[in-house]
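**Q** dropping the sequence and predicted coords here.
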Amino acid sequence: MLLLALVWGLSIPVTKLGLITIPPLTLTAFRFAVAIPFMMLLLIGKKPLPWKAVPAVAALGVLGIGVGQVSQTFGVAGTSASIGTILSATIPLFIVLFATIRLKQAVPVSRLLGVAAAFAGIVVVALENAGEAGTGGTTALGPVWMLVSAVAVAFYYIWSVELTNRYGTVVVATWSTAFGFAALVPWAGWEAYHTSFELTGQALAAAAYLGLAVTAAGLFLWLRILRNVPASIAASVQYLQPVFGIAASAMMFGDRIGLQFMAGVALILVGLAMAVRAQDTK
């Protein structure tokens, strides 16, 4: 879980590097084009995906990639690396909330207070560098894209747990990724055709890291963790993602980390902790 927090914590700054010369949909397509061949190798010796499961797994892939990953890439393009990192850290919060809804549990007051604190922190963080120009600047829609991504990715994880329990982690993760990639390719092709870009060594290295470490290794590890560890515990360790991501962002892009930013981060982490703690103490 600690290794996964490091790998995923670096994903936003690395995505920012790739976006310097490659547009969002194209970078996302390169990422999954790298990941899928390695994921397919892991299907050797596994039971095939039943035809009756194809619609659900395909929809899962479209949700995870077509909505979750694409909106995250647009969000990273519209936020500084530090702000993108901290907004992506809200995924555990939505995981716990969706798990609560799926299990039809009562929502404690402390969890509602945690949600309010987390979103207050999001507003504080997003406003610090809003409107700044350049690679590290934050636009009005950037944080919105990141929150859309967080909701979609969290729902993807909760839904995928149910499917992996039936058909296996490797099978569901691989085929959902393949279906999502297939839905993305036409849009990425259109973007690549109408947008000039440059395939630099840095961009290709970013796509390789995102595809191999974040997507292939990270996804399998996370789904395996969710099958063996309670959602609240698995989610809580991901609070370390902002630590790794913000530190990397400060070194790579010189992102400003002032008092307002730190106050927003504190609110978000306190809110996330309250939301998860409410489930642990029921």
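**A** Looks like it came in fine. Numbers count the residues shown, from 1 in each chain.
**Q** can we go C-alpha only for contacts and neighbour counts from here?
**A** OK.
**Q** my guess is S236 contacts R277. True?
**A** No - in this structure, S236 is not within contact of R277 by CA atoms under 8 Å, at 9.2 Å.
**Q** one more to weigh against that first structure:
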Amino acid sequence: MSNSTTSSTVAANPSKIPGAPTHDYSPRHLGAMLLLALIWGLSIPVTKLGLQDLPPLTLTALRFAFAVPLMLLFTLGRQTLPWRALPKVAALGLLGIGIGQVAQTFGVAGTSASVGTIVSATIPLFIVVFAAIRLGQHVSRIQALGLLTAFAGIALVALGDMDAAAATSVTTMWGVGWMLLSSVAIAFYYVWSVELTNEHGTATVAAWSTTFGFLALLPWVGWEWTRAPTQFTGMGIGAAAYLGVFVTVAGLYMWLGLLRVVPARVAAAVQYLQPIFGIAAAAALLGDRLGPAFVVGSVLVLAGLGITLSRR
């Protein structure tokens, strides 16, 4: 959803921008949007399954071991990355993967899949905040109200889940904290990447930032292996493959392809279904029980998300 931070000039004159949405989209495109919401919505429950067999850093590194070769393949014949851009792109990868994705994996380990799904849905809210700070985009009073509503919902979800044990895990404050750190880091990654992708191309920046982030993880994975033996299982490898191939690579290119045809506001609205798919999967696959506090808190988060992005 990083394309929501494009300039007001682009928004005002979409017909003059190469690759702008044509508004000529079909039921097939709607189906693609629903499929993407399902793919991304399943990411937290699948991570939870993978963590049953693999430790957090190993699962994260294995995920990007699947993703990096495919992403580099997509850069063939595209814009090359100049040497002067390497430090910024490397730092972007460290932020997005070394902090954002690693924190998310630790957060999933410390929360139920349902709570992790809801807290991760705050990424677009933090994007609005950072876009206002870094890109000078205005935040209206109604959007500020949406932010406060969503964060009140997070508090209700987290505190309510701590009082009711889920079938497979209990939410902790540390887990929620890791998830919030992940949302902040990933949101800033998206906003910062706007500047770099405008200059060097989306596929190029995405591939090389992911590569640098993956390489930075490897020493920490070695350290993790010295602390506890790691046994690779079919479920652990399958979870990493799903996260790397479908969530990271296929999801990215599906999203970019849809934004060439479908207005961003329509694509974003369909992606509000992600938490619903994630919560349903958590209940079906992991047996998460959803109490009244969780339901009310989830409604507040989704309402806050809708209010905040209503003018974006």
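**A** Now that the structure is in, tell me what you want to look at. Quick caveat, the model's predicted, so the values are computed rather than measured.
**Q** which helix or strand contains the counterpart of G114 of the first structure in the second structure?
**A** In the second structure, the residue paired with G114 of the first structure according to TM-score structural alignment is G146. Using DSSP states H and E, G146 of the second structure sits within helix 141-163.
**Q** following that helix, which helix or strand comes up?
**A** Remark: after helix 141-163 of the second structure, the chain's next helix or strand is helix 173-200, criterion DSSP H and E.
**Q** what about that following helix, how far off from the first structure?
**A** Superposed on the first structure, helix 173-200 of the second structure shows a mean distance of 1.1 Å to its aligned residues (mean CA distance after the TM-score superposition for the first structure).
**Q** quick one: buried residues of that helix?
**A** 175-194, 196-197, 200 (16 or more other CA atoms under 10 Å).
**Q** got a list of what the closest residue to the match of G114 of the first structure other than its chain neighbours touches?
**A** Nearest residue to G146 of the second structure, sequence neighbours excluded (CA to CA, 6 or more residues apart in numbering): G304, at 4.0 Å. Contacts of G304 of the second structure were listed using CA atoms under 8 Å, 6 or more residues apart in numbering, and they are 145-150.
**Q** what's the counterpart of G304 of the second structure in the first structure?
**A** G304 of the second structure maps onto G271 in the first structure, by TM-score structural alignment.
**Q** in what helix or strand does its match lie?
**A** Counting by DSSP H and E, G271 of the first structure is found in helix 259-280.
**Q** show me how far that helix is from its chain's centre.
**A** In terms of CA atoms, centre = their mean, to the nearest Å, the centre of helix 259-280 of the first structure is set 18 Å apart from its chain centre.
**Q** and stretch 34-49 of the first structure, by the same measure?
**A** 22 Å.
**Q** so where is that stretch in the second structure?
**A** Against the second structure, stretch 34-49 of the first structure falls on residues 66-81 (TM-score structural alignment).
**Q** and what of stretch 68-78 of the first structure?
**A** Counting by TM-score structural alignment, stretch 68-78 of the first structure corresponds to 100-110 in the second structure.
**Q** can you list contacts of the matching stretch?
**A** 44, 47-48, 51, 56-57, 60, 116, 169-172, 174-179, 181-186.
**Q** can you rerun that using 7 Å?
**A** Applying CA atoms under 7 Å, 6 or more residues apart in numbering, the external contacts of stretch 100-110 of the second structure come out as 44, 48, 51, 56-57, 60, 116, 171-172, 174-176, 178-179, 181-183, 185-186.
**Q** no more questions from me, cheers.
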